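>>> here are the coordinates; sequence isn't available:
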């Protein structure tokens, strides 16, 4: 029965009839109700599909907008990442969270959630258990953010630009950033996606810095999908001969994102929450709340803008 329901969920989320937040909610209900028959396969597929979906969304982006937003958000991004890493280190010490787990949670919060954790974990020589705990913490908070951010933005009367910027700075994973901003509006989606992808580029210096500190020879996982996203933006901006195909590719990216969120939701279960434990979860929540409320206050005050 669980297999049949899983495949029905996949078909519905791929049909375009279900919005990204609903897809995530349905995945969470499934994960908490049934024993996942394809847990590892779904995890691998969601990672690949997320990257392909981001590339697809690139066909709906203007390169000039991507460069402008990335350039103007450079200072905010650098300051935000530094602050999040230092605060995460302090909270980890205070709560006596294992060093590598604390570092992975901080990196995931500071940059781009699961993608950042997956990139720096081998370099930091983290164990499978440490990676699972960090991923579980980040994915749990991602789910909360995806459901809470749009109504909060509406209640506070945030403009679409403000909401897109806040989502990119305060939500962990690219998938959840896109899901939340897509629900808020097209402008919010454009701002959020470009700022978040510019932020994700910091995976590279973070991985290199970690390797230098750890003196690790582990292979650094380069975020190649970001390069292909930029190439898709180049095509959409300057290569008009294929202009009829670009909306189709962008739509496929949105559908892929919706399926990705369903798969991510199915991977979060009661067992996942038990494995995370109390202290790492408290560290992740505290760090995320400070980053989210702090960035929101600065955006509303006009200190952070595009």
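Alright, I've got the coordinates. These numbers come from a predicted model, not from an experiment.
>>> Going by C-alpha atoms from here, please, whenever you check contacts or count neighbours.
OK.
>>> Could you tell me the end-to-end distance of stretch 198-218?
24 Å (CA to CA, to the nearest Å).
>>> Ok, stretch 11-18 next?
10 Å.
>>> Quick one: distance of it to the chain centre.
21 Å (CA atoms, centre = their mean, to the nearest Å).
>>> do stretch 142-159 as well
Using CA atoms, centre = their mean, the offset of stretch 142-159 from its chain centre is 15 Å.
>>> Residue 138: neighbour count?
When counting by other CA atoms under 10 Å, one arrives at 29 neighbours for residue 138.
>>> Quick check: it vs residue 162, distance?
23 Å.
>>> And residue 132, by the same measure?
For residue 132 relative to residue 162 (CA to CA), the value is 33 Å.
>>> neighbour count winner among these two?
residue 162 (22 against 17).
>>> In addition, the following structure is provided for comparison:
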């Protein structure tokens, strides 16, 4: 009797596949198109085109019927799998080396961003979920952080779309402004790599900003950005605990209960990073897994775009966009201040 779940697993998997395949296929097609766009326009990447194509389709004709389960599946489970694969881009060695140098800058900018998102967002009357998403997206690592946090706070699709678009907009602005700031302050390539990796979110935008400044700044900037991704874990755990309390769970939070609150995909993220640290994953393998993670993010964001409620975005107005702009400026200014205090500039 106790083995019945195992015995019925193949049948359940087939049933689940038959439910989601059509919507998943639609999201995969959109992801392929978005990837092609990102290949020709690297600064844009594949995430934003995937969301935009999904939103345009949703505006023209809202998906219904058999495609709906697969769209939801893409926007949730596929997104979580993408976060797991993201762990393959890190190793304990890089975490220790880069983390030691960048931690003061990273933590100070993150704390300022999250506190400002909470206080300023409340003062502006912005809905809790969207200010949380914009806060973690701006403070940590853009779409990847939003992808990790969205299932924890049970964010709506239109909030996710709005948050990703907002963070992306100010990333593009950073690509233009940051190199000018770096040259004006006389930064070395190493210092600018720390600045860009800490204050710019999306990987493609980090690469673009560092490349504009100096090719010598590129490698360090990307590694700093990847190490910054680790901040997803403590922030997600904290949000899981807060959500547990908000949902009326007043039982004492023992270590065991906190452990149960942590989403499965964060465990997967850590396990992948540990595997990468062993050297089992070759450089070519890590590149393939990285590209697969990016593609899965595009697939998931296509699903989120297709599920977007445009009326809800209109109702949100321009306040979340203004919040994103203020937070981006605060992250940059805090990073510069911390770098000055620690002797990097």
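That came through, no problem. The structure presented is a predicted model; accordingly, all values stated were derived computationally and were not measured.
>>> could you say which helix or strand contains the counterpart of residue 252 of structure 1 in structure 2?
If you follow residue 252 of structure 1 across to structure 2 using TM-score structural alignment, you land on residue 288. For residue 288 of structure 2, the host element (DSSP states H and E) is helix 283-306.
>>> before we move on, the earlier item: report the separation between the match of residue 252 of structure 1 and residue 270 of structure 2.
Counting by CA to CA - residue 288 of structure 2 and residue 270 of structure 2 are separated by 18 Å.
>>> More neighbours: the two, which one.
More crowded of residue 288 of structure 2 and residue 270, by other CA under 10 Å: residue 270, with 19 against 13.
>>> Does that one lie in a helix or a strand, and which?
helix 264-277.
>>> Who are the packing partners of that helix?
Helices and strands touching helix 264-277 of structure 2, by 3 or more CA pairs under 8 Å, 6 or more residues apart in numbering; DSSP states H and E, are helix 79-86, helix 92-124.
>>> Quick one: closest of those to residue 67 of structure 2.
Smallest distance to residue 67 of structure 2 across those (CA to CA): 17.4 Å, for helix 79-86.
>>> Name all residues that make contact with the most centrally placed residue in structure 2.
The structure's structure 2 has its C-alpha centroid closest to residue 144; by CA atoms, centre = their mean the separation is 1.6 Å. Residue 144 of structure 2 sits next to 83, 137, 229 when contact means CA atoms under 8 Å, 6 or more residues apart in numbering.
>>> And residue 149 of structure 2, by the same measure?
Here residue 149 of structure 2 is in contact with 133, 136, 232, 236, 239 (CA under 8 Å, 6+ apart).
>>> how about those in TSV, adding secondary structure, distance to residue 5 of structure 2 and neighbour count?
Output for the contacts of residue 149 of structure 2, formatted as TSV (DSSP: H, G, I helix; E, B strand; the rest coil; distance: CA to CA, whole Å; neighbours: other CA atoms under 10 Å):
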residue	secondary structure	distance to residue 5 of structure 2	neighbour count
133	helix	36	28
136	helix	38	27
232	helix	33	23
236	helix	30	23
239	helix	31	18
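>>> residues making contact with whatever helix or strand residue 100 of structure 1 lives in?
Secondary structure assignment for residue 100 of structure 1, by DSSP H and E: helix 99-110. Applying CA under 8 Å, 6+ apart, the contact partners of helix 99-110 of structure 1 are 80-82, 84-85, 88-89, 92, 113-117, 120-121, 124, 126, 130-131, 133-135, 137-138, 170-172, 280, 283-284, 287-288.
>>> If any of the residues you listed are buried, put those into a PyMOL selection.
Per 16 or more other CA atoms under 10 Å, the buried members of the contacts of helix 99-110 of structure 1 correspond to this PyMOL selection:
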select buried, resi 80+81+84+85+88+89+92+113+114+115+116+117+120+121+124+126+130+131+133+134+135+137+138+170+171+172+280+283+284+287+288
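>>> Among the contacts of helix 99-110 of structure 1, which lie within helices?
Here DSSP state H is the test, and these give 80-82, 84-85, 88-89, 92, 113-117, 120, 130-131, 133-135, 137-138, 170, 280, 283-284, 287-288 as lying in helices.
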